[in-house]
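A.B. asks: pasting the structure only:
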């Protein structure tokens, strides 16, 4: 039997190097469970128990954009096996104290689920309508009102995010070749929020505790807000920097309570401060990545904090075993 280690469940090797380096620096053994069709992982023997260790699920809502269309279903199968085997899974199936009862992966791949939970918890969220299929979009837009943005329910990477200021413009988009078909068939129409200043804030949490906040400059007009180098969009990439002093903001404790109530242990939460004084939370990233510029200037490191957190779990879950 292999010695206990941290297993990271994912589908995108391009996002792993900064995390792998952090685990190596902290002396925490890390092994990949790469859930792609070409992966050597291959599958699971349902009659065999999971190897000893701590499992960290960081499946991405945008997996299908990298050709890994079934990665979400593969992850659900692995998580069911791990749960049946009593394995400790971070960002996996909900525990008994979960307010939603939803596996974290269902929150990652559904902005509808995120929106409803945030709203129920008392957070200000953008007015949103979910539309099934393509045919009903023009009528739904006219009921919704201008201006608005569209986005995919199963999103990430700014998928399907566009601003529309006229119904004719939207009609042409829906009927034209540039229309982006959502992988789950659900398009969201959402109110267009005007920021008080051209930035959004992304608060990072590890082990359910605040790490740092990132100020993401959106003055270039990009909707692609993934902080990883691998996500960079030429010509319109936003700028990332540490948002100083945010640790004392009341939102921090509210986000920590929300994450704890829903079994989310590692995440980035995004919100915007609007021109009319609102603080609108609109996204939860449970496979959060970290920006190298922020990491270079922050007194604490997101990846190192993850390695420390999961390394601590590994020791507590397998006390007396040399990991």
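C.D. replies: Perfect, thanks for sending it. On a predicted model such as this, the values are computed, not experimentally measured, just so you know.
A.B. asks: use CA for all of it now, contacts and neighbours both
C.D. replies: Noted.
A.B. asks: and the helices in the protein?
C.D. replies: 17-26, 71-84, 104-108, 111-120, 137-144, 167-175, 250-261, 292-297, 302-317 (DSSP state H).
A.B. asks: right, so of those, which gets closest to residue 211?
C.D. replies: Nearest of the helices of the chain to residue 211, taken as C-alpha to C-alpha: helix 302-317 at 6.7 Å.
A.B. asks: for the closest one, packing partners?
C.D. replies: Applying 3 or more C-alpha pairs under 8 Å, 6 or more residues apart in numbering; DSSP states H and E, we find helix 302-317 packed against strand 5-10, helix 17-26, strand 53-57, strand 199-206.
A.B. asks: next, the angle from the shortest one to helix 71-84.
C.D. replies: Pointing back at strand 53-57 there. 150 degrees (axes from the mean of the first three to the mean of the last three C-alpha atoms, to 10 degrees).
A.B. asks: strand 53-57: how far from the chain's middle?
C.D. replies: Centroid displacement of strand 53-57 relative to its chain, using C-alpha atoms, centre = their mean, to the nearest Å, is 17 Å.
A.B. asks: circling back: would you mind giving the helices of the chain as TSV with mean neighbour count and distance to residue 3 added?
C.D. replies: Shown next, in TSV, are the helices of the chain (neighbours: other C-alpha atoms under 10 Å; distance: least, C-alpha to C-alpha, whole Å):
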stretch	mean neighbour count	distance to residue 3
helix 17-26	16	16
helix 71-84	18	17
helix 104-108	23	27
helix 111-120	18	37
helix 137-144	15	53
helix 167-175	15	53
helix 250-261	17	30
helix 292-297	16	31
helix 302-317	20	11
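A.B. asks: okay, one more to line up with it:
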């Protein structure tokens, strides 16, 4: 029997999709790829395979989930299975360097970034960047992990040489131009089937951990995904009548890289220039924002996956 197979490593991030699959009475099977075995001489089961492996898996003690998933995806692709977000999507998910190079190839601007391996090299990279304010972040991250804003080289040196330095899991730190937005928010653009679904305005006034998943409200003290704020504006707000011209470039970028489901985060500077800085192929959605707007991405995703069933 043909099924929807969901490849993942975090039950909390898949429960909403499971609920929608149940609601539509669709046959599915969850493949948790933290650990396992794979007989490469075997043949995959019938159906469609949707990859939801996250770059932040190591923060849940699932250090080798992406590597194992890469093996599983290679096996599926060898057998010409229908894979949503295959190995190319996974490579983008676990490397911002890969993301930026692919975005630039598609004509999409990204913040000026220098790759650094080694503590001394991080400091040298910041000096080379020659910006009064800059950000450090992990190449392989998620949930805003490792993102730090600095306004001086001296502050960076204290952080790098101090006890709070956050070592990236792959050893690569990115030193990046700080884009100062005229208002404290970024825009996250959601795509399903490679097509634009909606955009979410995300309040960044409480920090850089911008994971929209409902589970983040439990796991991360500063992840702004709580219930709708009593303040005038919610942390996450789906925008109406929003489709800037660069959406076409985003869709072309996804098509060129064989990515079907993604969230692309972008920030606009004071001159109105937009910079994409993160491609999340394990994209999540905020239920409060969706309830207010009446748009439900996991439902649309479940419907999309169902089109590949026999």
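C.D. replies: Structure's in. What do you need? Predicted, not measured: the structure shown is a model, and the values here were computed from it.
A.B. asks: can you calculate the TM-score here?
C.D. replies: Laid over one another, the chains give 0.93 as their TM-score (TM-score structural alignment, normalised by the length of the second structure), with 298 aligned residues with a C-alpha RMSD of 1.3 Å.
A.B. asks: save the helices of the first structure as a markdown table, and put in distance to residue 93 of the first structure too.
C.D. replies: Formatted as a markdown table, these follow (distance: least, C-alpha to C-alpha, whole Å):
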| stretch | distance to residue 93 of the first structure |
| --- | --- |
| helix 17-26 | 22 |
| helix 71-84 | 7 |
| helix 104-108 | 6 |
| helix 111-120 | 15 |
| helix 137-144 | 34 |
| helix 167-175 | 36 |
| helix 250-261 | 13 |
| helix 292-297 | 30 |
| helix 302-317 | 17 |
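A.B. asks: can I get the helices and strands packed on helix 302-317 of the first structure in a markdown table with distance to residue 236 of the first structure?
C.D. replies: Listed next are those as a markdown table, based on distance: least, C-alpha to C-alpha, whole Å:
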| stretch | distance to residue 236 of the first structure |
| --- | --- |
| strand 5-10 | 27 |
| helix 17-26 | 23 |
| strand 53-57 | 30 |
| strand 199-206 | 14 |
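A.B. asks: out of the ones you listed, nearest to residue 119 of the first structure?
C.D. replies: strand 199-206 (18.0 Å).
A.B. asks: against the second structure, where does the closest one fall?
C.D. replies: Strand 199-206 of the first structure corresponds to residues 185-192 in the second structure, going by TM-score structural alignment.
A.B. asks: ditto for stretch 129-144 of the first structure
C.D. replies: So stretch 129-144 of the first structure sits over residues 114-129 in the second structure, by TM-score structural alignment.
A.B. asks: residues in contact with that stretch?
C.D. replies: 113, 134, 153, 156-157, 160-161, 171-177 (C-alpha atoms under 8 Å, 6 or more residues apart in numbering).
A.B. asks: what do you get for stretch 292-306 of the second structure?
C.D. replies: Residues contacting stretch 292-306 of the second structure (C-alpha under 8 Å, 6+ apart): 4, 16-17, 20-21, 24, 26, 48, 50, 192-193, 197, 238, 285, 290.
A.B. asks: equivalent analysis for stretch 10-28 of the first structure, please.
C.D. replies: 5-6, 29-30, 32-36, 57-60, 63, 68, 71, 228, 230, 289, 303-304, 307-308, 311, 323.
A.B. asks: same thing but at 7 Å, please
C.D. replies: Contacts to stretch 10-28 of the first structure, defined as C-alpha atoms under 7 Å, 6 or more residues apart in numbering, come from residues 29-30, 33-36, 57-59, 63, 71, 230, 303-304, 307-308, 311.
A.B. asks: OK, contacts around the aligned residue in the second structure for residue 118 of the first structure?
C.D. replies: Alignment note: residue 118 of the first structure maps to residue 103 in the second structure; criterion TM-score structural alignment. By C-alpha under 7 Å, 6+ apart, the contact set of residue 103 of the second structure is residue 253.
A.B. asks: what about residue 29 of the first structure, neighbour count?
C.D. replies: Applying other C-alpha atoms under 10 Å, we find 18 other residues in the vicinity of residue 29 of the first structure.
A.B. asks: my guess is it contacts residue 5. True?
C.D. replies: Yes - look at residue 29 of the first structure against residue 5 with C-alpha atoms under 7 Å: they come within range, at 5.2 Å.
A.B. asks: neighbours of residue 108 of the second structure, how many?
C.D. replies: 18.
A.B. asks: residues touching it, list them.
C.D. replies: Neighbour list for residue 108 of the second structure: empty [criterion: C-alpha under 7 Å, 6+ apart].
A.B. asks: just give me the match in the second structure for residue 168 of the first structure.
C.D. replies: Using TM-score structural alignment, residue 168 of the first structure sits opposite residue 154 in the second structure.
A.B. asks: check the first structure and tell me which residue is nearest its centre.
C.D. replies: In the first structure, the residue lying closest to the centroid (C-alpha atoms, centre = their mean) is residue 285, at 1.9 Å.
A.B. asks: next up, the contacts around it.
C.D. replies: Contacts of residue 285 of the first structure (C-alpha under 7 Å, 6+ apart): 108, 267-269.
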